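>>> sequence and predicted model, in that order:
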Amino acid sequence: MTASTRPDDDSYSLKRSDSPCVAVCSTLYDEVCRGCGRTTMEVANWVFLSDDEKHAIWQRIKAQGYPRNRG
């Protein structure tokens, strides 16, 4: 997907490879980080995911209200 064909949504405001990590890491109760909303597998494999996979994750976590800021 080229820059001219990208949809106008917030998940493209950052580089598509940017991590949603907000340094509020906690997976105490399940496999989802309370800070960024990614699963433990998504966090562990982030650097290996394609841009399209990262974009799909960004879309899902933003729809769920992540990433969450400190405080």
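That came through, no problem.
>>> going forward, measure contacts between C-alpha atoms and count neighbours the same way
Fine.
>>> just the element for A56, please.
helix 51-63 (DSSP states H and E).
>>> adding another structure so you can compare the two:
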Amino acid sequence: MSETKERPDTPCVAVCSTTFDEICRGCGRTVTEVADWVFMNAEQKEVVWQRILSQGYPRRNS
């Protein structure tokens, strides 16, 4: 069994906004991470997942 937890295909929550900085206010990914997501392997995605979850993302409108 894999050590990584089962995750959705993407952290996107359809609350896309980078108005104030380079971090999406919905999913917590950087603009570059969003653009590169489909090219990342599972390990790269897990690194992003770990960071955004530790920062309280993904978030819906709040």
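Nice, thanks for sending it over. As the structure is a computational prediction, the values presented were derived from the model and not from experiment.
>>> what span of structure 2 lines up against the helix holding A56 of structure 1?
Aligning helix 51-63 of structure 1 against structure 2 (TM-score structural alignment) gives residues 42-54.
>>> so what's C27 of structure 2 up against?
By C-alpha atoms under 8 Å, 6 or more residues apart in numbering, the contact set of C27 of structure 2 is P11, C12, V13, V15, C16, I52, Y57, P58, R59.
>>> the fifth one reaches C24, doesn't it?
It stands for C16 of structure 2. Yes: C16 of structure 2 is in contact with C24 according to C-alpha atoms under 8 Å; the separation is 6.0 Å.
>>> ok, these two, which is more surrounded?
With neighbours defined as other C-alpha atoms under 10 Å, C16 of structure 2 and C24 compare such that C24 has more, 22 against 14.
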